[in-house]
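Engineer: After the sequence you'll find the predicted model.
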Amino acid sequence: MSVNIPRGTQDILPGTVEKWQRLERIATDICRTYQYKEIRTPIFEHTELFQRNVGNTTDIVQKEMYTFTDRGDRSLTLRPEGTAAVVRSFVENKMYGDPNQPVKLYYNGPMFRYERPQSGRYRQFVQFGVEAIGSEDPAIDAEVLSLVMDIYRAAGLKKIELVVNSLGDQESRQAHREALINHFEPQIGEFCEDCQSRLEKNPLRILDCKKDREHELMKTAPSILDYLNDYSRTYFEKVQSYLTALDIPFTIDPTLVRGLDYYNHTAFEIMSSAEGFGAITTLCGGGRYNGLVSQMGGPDAPGIGFAFSMERLLAAIEAEGVEWQTDDRLDCYLVSVGEKAKDYTVKLLHDLRLEGIEAERDYQNRKVKAQFKAADRVQARFVAVLGEDELEQNKINLKDMETGEQEEIPLDELTSTLLKKLEAK
């Protein structure tokens, strides 16, 4: 019986996983320079966490969640996004009591959404995200945007565009909500069922509809920017001024609303303009969520964050033809001749690895010539050849595979000699 991988998932094999590891190092190293610390939350949470905080009107909650009932008759959901779980942890662990505010966190792990699989989009995908909780300073908005742009630049992307908008505070959103209802209500019957149900629940989400994006009313819908009160307008202007000071180009798009209910004030997306990337160009999305912490039972602690799919980032890198210089060469391959020499290389290999030398030996009982071919396949810098005569004389032959130079050295000096030669390369 053959069992295949579930639809919408993928195996990340050696040869590809190294690209993932490199991206993860880039992202985590940049987070470290910005003083963001890693947080790890459960892969599943109580379903209510996402229903109440992501929003019942969102596609995620209505159509895409993997939800199941456990043996205790509790409804649990595989996490479809990271922010709700991080904020839950922030509240539950009383991180708002930390004297160092805002609390700056990042996460990296699998998320799950039941959606139609396509290039760069999977039902199980890896999301890297950042959350800064505890500050309503527009400068932290600019810092979060600067951080993610630094990640993309360090990954080698050039054809990217930052798009920003303001969703305003509660007062601004309420005024805009009423204007949207008045605008769409007369012809709402021409829109899809989802939009019709959103009219009263959350009319802002109509602007995010993919089915009706070409409808004439979409083009003339009231702009949130026309309904910002003085505080919201000033806040958004500050964010823009900081981005300009940081030399981060951006475009304002008043139709950008994002797909989650908890956003307010700053909202943003980063798009790829690389040829061949695909019809869906969004790489990253995020925004401010000032009421989410209190909604979960915590204090009135404002927050902002972003998340991006690692799969989408890798697809953008491929679309731009970014070439990475990787060094996967092995430091030393041990070739043995004879049974005693082969047995001795077990400990010798261990000793090399203890000193941080990337080393390997033969496990297939191959002849010497085949062992050298194996060393070539793994691009070994050095090959150390040990025969039974050399073992009795406490010597070993060391060959530099780049220059072809060979030398016989004391066996107990192999590690120190290799360390010096590798450092010199």
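Structural biologist: Good, I have the coordinates.
Engineer: going forward, measure contacts between C-alpha atoms and count neighbours the same way
Structural biologist: Will do.
Engineer: Contacts only, for the residue nearest to Y34 when sequence neighbours are not counted.
Structural biologist: Closest residue to Y34 apart from its sequence neighbours, by CA to CA, 6 or more residues apart in numbering: L147 at 7.4 Å. Counting by CA atoms under 8 Å, 6 or more residues apart in numbering, L147 makes contact with I30, C31, Y34.
Engineer: Could you pull up the residues touching E388?
Structural biologist: Residues in contact with E388 (CA under 8 Å, 6+ apart) are V337, G338, E339, K340, A341.
Engineer: And for the first one, the neighbour number?
Structural biologist: Okay, so that is V337. Neighbourhood size, V337 [other CA atoms under 10 Å]: 18.
Engineer: Can you report how many residues lie near V378?
Structural biologist: 15.
Engineer: Actually, K367.
Structural biologist: That count, for K367 with other CA under 10 Å as the rule, works out to 13.
Engineer: mind listing the strands in the stretch 101-250 of the chain by residue range?
Structural biologist: 103-112, 124-133, 160-166 (DSSP state E, counting those that start in this stretch).
Engineer: ok, and here's another one to check against it:
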Amino acid sequence: MSKSLQAIRGMNDILPEQTPLWRYFESTVARLLDNYGYKQIRMPIVEFTELFKRSIGEVTDIVEKEMYTFEDRNGDSLTLRPEGTAACVRAVLEHGITGGGQVQKLWYIGPMFRHERPQKGRYRQFHQIGLEVFNLDGPDIDAELIIMTWRLWGELGIRDAVKLELNSLGTSESRGRYREALVEYLSAHHDKLDEDSQRRLKTNPLRVLDTKNADTQAVLVDAPKMADYLDDESRAHFEGLKARLDAVGIPYVLNPKLVRGLDYYSKTVFEWVTDKLGAQGTVCAGGRYDGLVEQMGGKPTPGVGFAMGIERLVLMLETLEQIPAEISRQVDVYLCAFGEEAELAGLALAERVRDQLPNLRLQVNAGAGSFKSQFKKADKSGALYALILGDDEMAGQVVGFKPLRGQGEQQSIAWDALAAHLATCVVQG
């Protein structure tokens, strides 16, 4: 017997009963970003592998172990994008939209790919919404990104379940000095480090700071602190960010071990974390990357951005039961028609109503069926009301109007008055 076809491990179908919550989340974010003046950009999901090696860093876990890389028929090495910032930078450079100091405030949405061990909240194909801002170098834009997410958490009803962690990584020069001090300290305690941290000590020592190993964490207690190596510019920038967050009233925690997993970060880094999702605690993270555009061949261009994981935030909404009641209902009104003449009239009537009420979710029964079977489908659809067209209604040019979710008797509504009646019932009922 042939093996049944199924999705690749860690790449999941999002089924019809799940998509209303996804659409609610995505539309909430899109509306918020529109209100703050951000414009959407859409990039390919496949890029040349060199893009990610140059931007993320060849000795990062992502590039070394997690990327989906393959050769195409031309022999080019291509990679499914593991994150969005590098692709966005490539796009703005290719099209010259940041030249001459032009400020760009961009956002994107779509799937990312990393070959990780699948678990709840961590998948091989996952979806992100990301923001990138170019040619603004002050702490005010860093603060705006954080303030926007704070407002989003409030709109979604999850503000009490998340915590903001902040750090500054300084400039590349100050970070280099800190790296030297950290390597010297950790080398003196090499035997106490876990195996993964010993490897990172040689390749990406700052990543040792976010280890989950308890023994290594104990070693880090007395390790040098990044704050002691910050240059004056980075320190002033960080103080400016904190002052703005304080002015708005956004609480935060300073986390000196917060380094993020990508080489291109500088100065501000931040994470929104939660304890409601088990091991996968980060729901949104980002920071400043002032040297990345130049590193990728462009002119010096300040940049800052973040990405949020849609799967984790949807899971949070489910876990905290912050799902608006209206999104569970996909149909407002269900039209039942009995007989060919009624079916034809019902189609025409439904289209006239849709012309007048374009936001009404009106489903017309398909497949004919008895009175009982059509009403069963109307009830299963979740509709608030059923419309009925039979011989008697056709004769009087009326439609039967029957509440399905509450009290109320069936009424007869004239065809030309139906849209006005539905507007009142569905909006106010």
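Structural biologist: Looks like it came in fine. Here the structure is a predicted model, which means the values were calculated and not measured.
Engineer: on that earlier part again, just the contacts of E388 of the first structure: which are in strands?
Structural biologist: If you go by DSSP state E, the contacts of E388 of the first structure have V337 in strands.
Engineer: which one of the contacts of E388 of the first structure sits closest to P80 of the first structure?
Structural biologist: If you rank the contacts of E388 of the first structure by distance to P80 of the first structure using CA to CA, A341 comes first, at 54.3 Å.
Engineer: Make CSV out of the strands of the stretch 101-250 of the first structure and add mean neighbour count and distance to L398 of the first structure.
Structural biologist: Formatted as CSV, the strands of the stretch 101-250 of the first structure follow (neighbours: other CA atoms under 10 Å; distance: least, CA to CA, whole Å):
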stretch, mean neighbour count, distance to L398 of the first structure
strand 103-112, 21, 42
strand 124-133, 23, 43
strand 160-166, 22, 49
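Engineer: Reformat the ones you listed as CSV; add distance to L314 of the first structure.
Structural biologist: Below are these laid out as CSV (distance: least, CA to CA, whole Å):
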stretch, distance to L314 of the first structure
strand 103-112, 15
strand 124-133, 11
strand 160-166, 14
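Engineer: Buried among the contacts of E388 of the first structure? Need that as a selection in PyMOL.
Structural biologist: A single PyMOL command is used to select the members of the contacts of E388 of the first structure judged buried by 16 or more other CA atoms under 10 Å:
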select buried, resi 337+341
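Engineer: May I see the contacts of E388 of the first structure organised as TSV, with distance to A384 of the first structure added?
Structural biologist: Shown next, in TSV, are those (distance: CA to CA, whole Å):
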residue	distance to A384 of the first structure
V337	11
G338	14
E339	16
K340	15
A341	12
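Engineer: Among the contacts of E388 of the first structure, which pair sits farthest apart?
Structural biologist: Top of the distance list for the contacts of E388 of the first structure (CA to CA): V337 and K340, 8.2 Å.
Engineer: R9 of the second structure - that's part of a strand, no?
Structural biologist: No. Using DSSP: H, G, I helix; E, B strand; the rest coil, the assignment for R9 of the second structure is coil, not a strand.
Engineer: what lines up against it once you look at the first structure?
Structural biologist: Aligned by TM-score structural alignment, R9 of the second structure pairs with R7 of the first structure.
Engineer: Now do its match: how many residues are near it, please.
Structural biologist: Using other CA under 10 Å, R7 of the first structure is surrounded by 11 other residues.
Engineer: wait, which of the contacts of L147 of the first structure is closest to Q364 of the first structure?
Structural biologist: Once CA to CA is applied, the member of those that ends up nearest Q364 of the first structure is I30, at 42.5 Å.
Engineer: Contact partners for the aligned residue in the second structure for the closest one?
Structural biologist: Structural alignment (TM-score structural alignment) places I30 of the first structure against L32 in the second structure. L32 of the second structure sits next to M148, L152 when contact means CA under 8 Å, 6+ apart.
Engineer: Format the contacts of L147 of the first structure as JSON lines; extra columns: secondary structure and distance to G286 of the first structure.
Structural biologist: Formatted as JSON lines, those follow (DSSP: H, G, I helix; E, B strand; the rest coil; distance: CA to CA, whole Å):
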{"residue": "I30", "secondary structure": "helix", "distance to G286 of the first structure": "18"}
{"residue": "C31", "secondary structure": "helix", "distance to G286 of the first structure": "16"}
{"residue": "Y34", "secondary structure": "coil", "distance to G286 of the first structure": "18"}
